[in-house]
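**Q** give me a model of this one.
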Amino acid sequence: MTIPLVVGVDGSEASLEAADWAADEAVRHDVPLHVLHAAGRDEEQVDVVGRTAERVRARAPSVRLSTEVLREDAAAALVDKGRDAFALVLGSRGLGDLAGMLLGSVSLAVAARAHCPVVVVRGGAAHRGAAAGDVVVGVEDEESSGTAVRFAFREAQARRCRLVAVHAWSVPVATPTPPGLSGYALQALERPPAQVLADALHDPGQRYPDVPVTREVVDGSARRALLKASAEADLLVVGARRRNGHIGLQLGLVNHALLHHAPCPIVVVPQT
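**A** Sure, this is the predicted structure:
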């Protein structure tokens, strides 16, 4: 049995946009789509999944669709469903979030705890509709980013588009540097950043030889580099590691910033 793509909905416009994105993604990968509405016990009963299902069927008649309503905490329900899901898809904000919030509390909690890739659907219609062009992936190294890189290659192949792989690095401010030797030259003595990126892309590139790849090595902020690279992208992919001795993922400052400010849908992929 094929595991489903799961989209969490609450009736908000952002969750409807997420359902649209999820419907397209389910068709793209030929996987079932499961629409989940998790409502608190005191929340008024509304036919959120029924209305969302009608919208999905109109957009993607061929998709294998199922629905479910759970009377429990939304983040906990989604994380639990994510234990056996192709991915979890969420809107950037929900009905219960305060005005002015950049990212909904449920989306952030799920992105930090899920066991499968989590997509937060952000950006304008062009970015959400796979009309912009590229899949962008942030690469730390082959050990930390391997699962995210493989996910990004698979997405680029399914979308028949270019993969832009970005490796940003900088020498810590307190690092002593020999006179006349730049930070780049100092790090290059050990392992050139371009080699780090090449090594991370090698095995997935062999598996997906038809995907065109552009490599970008940036001396500077990873946050700025990825936001710039994804300005014209359909999808931004980043990895996250498990925290030693703690439940959840090591999202870090960069991933937090990207989840709040990415100009397109962003996927957080747990490293396995």
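
**Q** all contacts plus neighbour counts: C-alpha atoms, from now on.
**A** Noted.

**Q** list of residues touching the host helix or strand of V89?
**A** V89 belongs to strand 87-91 when assigned by DSSP states H and E. Strand 87-91 is contacted by residues 4-9, 14-19, 22, 78, 82, 104, 107, 116-122 when judged by C-alpha atoms under 8 Å, 6 or more residues apart in numbering.

**Q** can you tell me which of these are in helices?
**A** 14-19, 22, 78, 107 (DSSP state H).

**Q** where do the strands sit along this protein?
**A** 5-8, 33-38, 65-70, 87-91, 118-121, 134-138, 162-169, 213-219, 233-242, 249-250, 266-270 (DSSP state E).

**Q** now the strand holding V89: how far from the chain's centre is it?
**A** 9 Å (C-alpha atoms, centre = their mean, to the nearest Å).

**Q** let's see this one next to it:
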Amino acid sequence: MASTIRTPDTSSVIVGVDGSESARRASLWAAAEAVRRGRPLHIIYGADTNGRELYVSAETIEKVRAAGRELLDDTAKAVAAEYPGLQVTTEFSRTDAVTSLHRAGGLHGTIVVGSRGLGGFNSLMLGSVGLDTAAGARTPVIVVRDVDETEERGTVLAAVRDEHDLVCARYAAREAELRKASLRLLHVWNILQSVGNVAPMLDDVDGIAGKHASALEAVTDTIHDEFPDLTVASDAEKSLSVAGVLAEASRHADLLVMGGRRAPTPLGLGRNLGGATHSVLHHAHCPVLLIPRAGTDFGSRS
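**A** All right, here's what the predicted structure looks like:
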């Protein structure tokens, strides 16, 4: 087992640890995912010692390094105890956690983060590292929620808006195959977002519903053709809260797959996830896999 590396296998499952219980759970979940995919696991600790050198003593920096390496070793041992045949590498990074995870993810890795780290308030459902990692990633990111439910439900859920989410649907189909699970494609549309608040326009609700159903049908037909052995169900629902419907549906899924657009902020500074995606990450009842994509966020106004 390697103790420290700089360039993990680009197809690795990468997980960040910080000593929190959330990160410990995420590391074990990531290990199971790596086994499922037949990929190595790369465990990384972003200490941000480069950013602290001007403000703290060399002795303190050394203590941080020692603690970080001990955490990595302990996590690797815990993973090895559960999954003895898994290839595991660890990395102590001198940069911050988000930068470290993005760099380790490269172009082809899958990043796993816990829903809450050591900082912040206990009432927060998702920590800043998880949010920033998900918002800025160019590769898939899985946010593992702190839930005690371990019973497998045998379903992968995919949020589908239109044909632009076909990539997400395909990814979800492959995840369902790996889990020997069924796939549910769920299209949720916000009626007020679709027709506005002008009452006369509500007369065309049936026509609007038909357009949404057609968009879902096109994606469903493609998935049926490409994954003929996979059990696929599809549903279209209208609601005032896209995020609310997705979060509730996640109660019955092992994994929720959805687009995680890196959208510009209103001022054009930085990037964000969009309203619905942000809310789903806070309230989902199962791990959420975000697939980077261009275009408007899934239900971003809900």
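
**Q** got a list of what the counterpart of D199 of the first structure in the second structure touches?
**A** Correspondence of D199 of the first structure to the second structure, assessed by TM-score structural alignment: A218. With contact taken as C-alpha under 8 Å, 6+ apart, A218 of the second structure is in contact with E163.

**Q** could you do A19 of the first structure as well?
**A** The neighbourhood of A19 of the first structure, defined by C-alpha under 8 Å, 6+ apart, consists of 7-9, 35, 52, 56, 89.

**Q** next: A80 of the second structure.
**A** Neighbour list for A80 of the second structure: 86, 88 [criterion: C-alpha under 8 Å, 6+ apart].

**Q** correct me, but S107 of the first structure touches S92?
**A** Yes. Using C-alpha atoms under 8 Å, S107 of the first structure is in contact with S92, at 6.6 Å.

**Q** for the second structure, longest helix please?
**A** helix 58-82.

**Q** and the strands of the first structure: which comes nearest L258 of the first structure?
**A** Between L258 of the first structure and the strands of the first structure, the shortest separation by C-alpha to C-alpha is 7.8 Å, and it involves strand 266-270.

**Q** please report the distance of A284 of the second structure from H252 of the second structure.
**A** Separation of A284 of the second structure from H252 of the second structure (C-alpha to C-alpha, to the nearest Å) stands at 11 Å.

**Q** mind checking which of those two has more residues around it?
**A** The residue with more neighbours, out of A284 of the second structure and H252, is A284; 25 against 17, by other C-alpha atoms under 10 Å.

**Q** which residue in the first structure aligns with the more buried one?
**A** Using TM-score structural alignment, the equivalent of A284 of the second structure in the first structure is A262.

**Q** measure the residue lying closest to that match once chain neighbours are set aside to V69 of the first structure for me?
**A** Counting by C-alpha to C-alpha, 6 or more residues apart in numbering, the nearest residue to A262 of the first structure once its immediate chain neighbours are dropped is L227, at 6.1 Å. Distance of L227 of the first structure to V69 of the first structure, given as C-alpha to C-alpha: 36 Å.

**Q** and the two? Which one has more around it.
**A** A side-by-side neighbour count of L227 of the first structure and V69, using other C-alpha under 10 Å, places L227 first with 19 against 14.

**Q** now do the same for the more buried one: its match in the second structure.
**A** Counting by TM-score structural alignment, L227 of the first structure lines up with A247 in the second structure.

**Q** do G91 of the first structure as well
**A** Using TM-score structural alignment, the equivalent of G91 of the first structure in the second structure is G114.

**Q** and the gap between that match and E91 of the second structure?
**A** G114 of the second structure is 17 Å from E91 of the second structure, by C-alpha to C-alpha.

**Q** more crowded one of these two?
**A** Using other C-alpha under 10 Å, the more surrounded residue of G114 of the second structure and E91 is G114, with 29 against 24.

**Q** so who does the closest residue in space to T231 of the second structure that isn't next to it in sequence touch?
**A** Nearest residue to T231 of the second structure, sequence neighbours excluded (C-alpha to C-alpha, 6+ apart): S182, at 5.0 Å. By C-alpha under 8 Å, 6+ apart, the residues touching S182 of the second structure are 154-156, 176, 230-233.

**Q** what do you get for H278 of the second structure?
**A** Taking C-alpha under 8 Å, 6+ apart, we find H278 of the second structure in contact with L131.

**Q** ok, now D24 of the first structure?
**A** Contacts for D24 of the first structure (C-alpha under 8 Å, 6+ apart) come out as A60.

**Q** what do we get in the second structure for it?
**A** Aligned counterpart of D24 of the first structure in the second structure: A32 (TM-score structural alignment).

**Q** how near is its match to L178 of the second structure?
**A** Relative to L178 of the second structure, A32 of the second structure is positioned 12 Å away (C-alpha to C-alpha).

**Q** buried residues, stretch 223-241 of the first structure. List them.
**A** By neighbour count with 16 or more other C-alpha atoms under 10 Å, stretch 223-241 of the first structure contains the buried residues 223, 225-227, 229-241.

**Q** starting at the chain centroid, how far to stretch 205-214 of the first structure?
**A** 20 Å.

**Q** right, I mislabeled it, should have said stretch 7-17 of the first structure
**A** Distance of stretch 7-17 of the first structure from its chain centroid, counting by C-alpha atoms, centre = their mean, is 17 Å.

**Q** now do the same for G138 of the first structure: its match in the second structure.
**A** The alignment partner of G138 of the first structure in the second structure, by TM-score structural alignment, is A159.

**Q** I meant V120 of the first structure, not that one.
**A** Matched by TM-score structural alignment, V120 of the first structure corresponds to V143 in the second structure.

**Q** same thing with A158 of the first structure?
**A** So A158 of the first structure corresponds to L178, using TM-score structural alignment.

**Q** which one is that match nearest to, not counting chain neighbours?
**A** Closest residue to L178 of the second structure in three dimensions, ignoring its sequence neighbours and counting by C-alpha to C-alpha, 6+ apart: R36, at 6.6 Å.

**Q** V188 of the second structure: what's it in contact with?
**A** By C-alpha under 8 Å, 6+ apart, the contact list for V188 of the second structure reads 159-161, 236-239, 242, 245-246.

**Q** who wins for neighbours among the residues you listed?
**A** Compared across the contacts of V188 of the second structure, V160 has the highest neighbour count, 29 neighbours, by other C-alpha under 10 Å.

**Q** pretty sure it sits against L216.
**A** Yes. Using C-alpha under 8 Å, V160 of the second structure is in contact with L216, at 6.9 Å.
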